[in-house]
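Visitor: Let me see the structure of the following:
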Amino acid sequence: MADGTEFDGTPIESRALIGSDVLAVQRGESVEVEVTGNVTPTNANLQVAGPDIDLFSQNDIVLISDCEAADLFRISSNPSSGTWAHANNVNSSNRVSQEYTDDARIMRFSANVYFVADTGRNDAQGNDIRALYRGTNNLLNSATPSFQIDEIVEGVDSLQIEYGELLPTGNMRYATADNVGNMANVVAIRVGMLISDTDQVRNNADTADYALPGETIEATTGAAAGAVTHPEDQRLRRSFVSTVMLRNRD
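Guide: Next up is the predicted model:
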């Protein structure tokens, strides 16, 4: 949630809309870099080759994986040399967890955060205009990594998430983060957004409630205390929900 502690001291903490969820996505970005040598756990570096080597910088965080296991490390040497050291002064260890073959691939580690916030702009009637933002983590500085914040979609009023937890019975139940029994059993996520137009084109006030995963966005009048609400103005609104299955959770 936007009122949690995961992003204390970052622009996300001060800007994210309270009552709207925050989605963090960490992944490996495919690049043309292959492992060519020094792949045993006793080595403190890897030999690599490929046309994308020059896209990397010292202190970049990279992921090596053979689709069975993976290691994450920070490059401590000059990447253009083709020898990527992972010294323990910038890593928790200067060893990888296993021996990798030439089938293993190197990927750039990417960390993005998506959240809803006020743009600081108003519509013609003076209502706040919200948007979906993306925070991209600048991981080069190991001591104080920072987020570059970019607005990506105007008119997103709320972002809500539920987690699909696989139960011992084989059934799946969807629940909010604080109600999931075991996050290791989550095999899907359901993401919902409430979108509004910036222009007031309705003939009457919008008094509808909008069901999103784990939260109903209620019209202001008559809403319960603590409810997430939307103003009863004449903007058009629509909810969108998508379910994403997570691979390799077993």
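
Visitor: C-alpha only now, for contacts and for neighbours.
Guide: Noted.

Visitor: Need the nearest residue in space to residue 204, chain neighbours excluded.
Guide: residue 234 (6.0 Å; C-alpha to C-alpha, 6 or more residues apart in numbering).

Visitor: so what's residue 73 up against?
Guide: 61-63, 86, 91 (C-alpha atoms under 8 Å, 6 or more residues apart in numbering).

Visitor: What about those residues, which one has the most neighbours?
Guide: In terms of neighbours by other C-alpha atoms under 10 Å, those top out with residue 86 at 25 neighbours.

Visitor: For that residue, give me its contacts.
Guide: So residue 86 contacts 44-45, 73-77, 93-95 (C-alpha under 8 Å, 6+ apart).

Visitor: Please tell me how far it sits from residue 186.
Guide: As judged by C-alpha to C-alpha, to the nearest Å, residue 86 and residue 186 stand 32 Å apart.

Visitor: again with residue 56
Guide: With distances taken as C-alpha to C-alpha, residue 56 is found 33 Å from residue 186.

Visitor: to compare against the first, here's another:
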Amino acid sequence: MKRQSGLSLVELMVALVLGLIVVAAVIELFISSRQLYRVQDVKARMQEDGRFAMYRIGELLDRAGYRGCASVRNQAATDDDTQTDGSQQSSGRPIQNLLTTESDYFWQLDAPVQGHNANGNVWAPAKPGALNNANVGSDILTIRTVGATYIPIIAKQASYFSVGADNGLDDCDPALEPNSCSNIVMVSNCNDFTTVFQVTNDPSNGELRYAPNVGVPGNRNEDLIGEYGPTSWVNTIASHSFYVRDNVDGTPSLYQKTLDNNAEAILEGVEQMQVTYGVDTNGDFSVDRYESANDVDFWTDVISVRVSLVMINLEDDGTDTNLALGDGSYFLEGVEVTPNDGRLRRVFTKTIMLKNRNS
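Guide: A predicted model of the protein is given here:
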């Protein structure tokens, strides 16, 4: 038998081709696995971010319209029972707003929610100028609600409330820091009125004063309607506006503006927000229809809010494209949207009932 002394050229070429095929298969498997990992990692982060955004908005909507023991429906405005949105409320315990800015957008605390529907670069109703740089085509949602701070009243004195020294309010004096010290609170009980005012002293001494013309925005007077005794309590109260704008890096982000403070980016990768409102037109505590903000006649008729957020993929290395399978289309409010930039998107939608509006 003839002994083999080596490989022929043909055999070598066949071996090289087979080796290349194996290497190519391994490389393809690696690329596919890496791409699958990228997609799953991005989807997981989008899921986490979407849930966080909905939680942030939802927890405020859960408290929207809180007025002590009464819901917004059972409260009337001071004097002529006319709200800042023009609606009429039933007779009941009124909410008294002592702030000098009660008619300004961010201080209209008698309306639990208010929105602005985007049509291109125009919003209806017109958005306040303070919500600047909002991205076109994205709605704006403002929620007015109490905070988590709860302060029981020890006693009502002639011109102040006695409370505990460790009350959770900012330890500052609005007379000395008028532009940065604004403890806005609401005092309530189950038998009398509800009053919104600014604390006009440093509350660390256990006193909550409400003198006129101190601080910003300040109180227009100190004439509280009603009696507030030891069965009363105090909550912080504020308005929070959510909208989408680009951050300093040009990334679309969800911003939150509290009262007239500077807006802060709370979450990157939110490309769009759309909001509709469940309206109760006959007072039976159920939604009769969902409307865009420009179709809502009276904001005190809104009993639920449906929020949709379009999340877009972000990666630390800037490789945000070529992740979507196919055309990456998605549905938003019943309309199919088909981007062509190769990026992943996911829509998160949640409907939240206004608990303090339905009783």
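
Visitor: what TM-score do we get after superposing?
Guide: Once superposed, chain against chain, the TM-score is 0.75 (TM-score structural alignment, normalised by the length of structure 1); 216 aligned residues with a C-alpha RMSD of 2.6 Å.

Visitor: And for the residue of structure 2 sitting at the aligned position of the residue nearest to residue 204 of structure 1, the neighbour number?
Guide: Mapped onto structure 2 by TM-score structural alignment, residue 234 of structure 1 lines up with residue 342. Neighbour count of residue 342 of structure 2, defined by other C-alpha under 10 Å: 16.

Visitor: so is residue 342 of structure 2 in a helix, a strand, or just coil?
Guide: Remark: residue 342 of structure 2 carries the secondary structure label coil [criterion: DSSP: H, G, I helix; E, B strand; the rest coil].

Visitor: any idea which element the spatially most central residue of structure 2 lies in?
Guide: Central residue of structure 2 (C-alpha atoms, centre = their mean): residue 57, 3.8 Å from the mean position. Remark: residue 57 of structure 2 resides in helix 9-63, with elements defined by DSSP states H and E.

Visitor: whereabouts in structure 1 does that helix align?
Guide: The aligned range for helix 9-63 of structure 2 is empty, by TM-score structural alignment.

Visitor: in the helix or strand hosting residue 14 of structure 1, what counts as buried?
Guide: According to DSSP H and E, residue 14 of structure 1 maps onto helix 11-15. Within helix 11-15 of structure 1, the residues that qualify as buried are 12-13, counting by 16 or more other C-alpha atoms under 10 Å.

Visitor: need the next SSE after it, C-terminal direction.
Guide: strand 23-37.

Visitor: Looks to me like residue 164 of structure 2 is in a helix.
Guide: No - secondary structure assignment (three-state DSSP) places residue 164 of structure 2 in coil, not in a helix.

Visitor: burial measure for it, as a count.
Guide: By other C-alpha under 10 Å, neighbour count at residue 164 of structure 2 equals 17.

Visitor: got it, and residue 100 of structure 1?
Guide: When neighbours are counted by other C-alpha under 10 Å, residue 100 of structure 1 registers 21.

Visitor: mind checking the SS state of it?
Guide: coil.

Visitor: Mind telling me what it corresponds to in structure 2?
Guide: So, by TM-score structural alignment, residue 100 of structure 1 is matched to residue 228.

Visitor: any idea how far that match is from residue 150 of structure 2?
Guide: From residue 228 of structure 2 over to residue 150 of structure 2 (counting by C-alpha to C-alpha), the distance is 15 Å.

Visitor: Isn't residue 244 of structure 1 up against residue 192?
Guide: No - between residue 244 of structure 1 and residue 192 there is no contact under C-alpha atoms under 8 Å: 11.2 Å.

Visitor: Neighbour count: those two, which is higher?
Guide: Comparing residue 244 of structure 1 with residue 192 by other C-alpha under 10 Å, the one with more neighbours is residue 192, at 22 against 12.

Visitor: sec struct for the more buried one, please.
Guide: Looking at residue 192 of structure 1 with three-state DSSP, the answer is strand.

Visitor: Can you tell me what it aligns to in structure 2?
Guide: Under TM-score structural alignment, residue 192 of structure 1 pairs with residue 308 in structure 2.

Visitor: Number of residues surrounding the nearest residue to its match once chain neighbours are set aside?
Guide: Leaving aside its chain neighbours, residue 308 of structure 2 sits nearest to residue 349 (4.2 Å; criterion: C-alpha to C-alpha, 6+ apart). Close neighbours of residue 349 of structure 2, defined as other C-alpha under 10 Å, add up to 19.

Visitor: so what secondary structure elements neighbour the one helix or strand residue 349 of structure 2 maps to?
Guide: Element membership for residue 349 of structure 2, per DSSP H and E: strand 345-353. When contacts are defined as 3 or more C-alpha pairs under 8 Å, 6 or more residues apart in numbering; DSSP states H and E, strand 345-353 of structure 2 sits against helix 9-63, strand 302-312, strand 330-332.

Visitor: Give me the residues contacting the shortest one.
Guide: Applying C-alpha under 8 Å, 6+ apart, the set of residues contacting strand 330-332 of structure 2 from outside is 308, 336-338, 345-347.

Visitor: what residues are up against residue 245 of structure 1?
Guide: Residue 245 of structure 1 neighbours (C-alpha under 8 Å, 6+ apart): 187-189.

Visitor: tell me which of those is nearest to residue 177 of structure 1?
Guide: Checking the contacts of residue 245 of structure 1 against residue 177 of structure 1 with C-alpha to C-alpha, the nearest one is residue 189 at 10.4 Å.

Visitor: rewinding a little: can you work out which residues contact both of residue 244 and residue 192 of structure 1?
Guide: With C-alpha under 8 Å, 6+ apart as the test, residue 244 of structure 1 and residue 192 reach no residue in common.

Visitor: Please tell me how far residue 184 of structure 1 sits from residue 155 of structure 1.
Guide: Counting by C-alpha to C-alpha, the separation of residue 184 of structure 1 from residue 155 of structure 1 is 34 Å.

Visitor: After alignment, which residue of structure 1 pairs with residue 246 of structure 2?
Guide: Residue 246 of structure 2 maps onto residue 118 in structure 1, by TM-score structural alignment.

Visitor: Now do the contacts for the nearest residue to its match once chain neighbours are set aside.
Guide: Nearest residue to residue 118 of structure 1, sequence neighbours excluded (C-alpha to C-alpha, 6+ apart): residue 130, at 4.4 Å. Contact partners of residue 130 of structure 1, counting by C-alpha under 8 Å, 6+ apart, are 116-120, 154-157.
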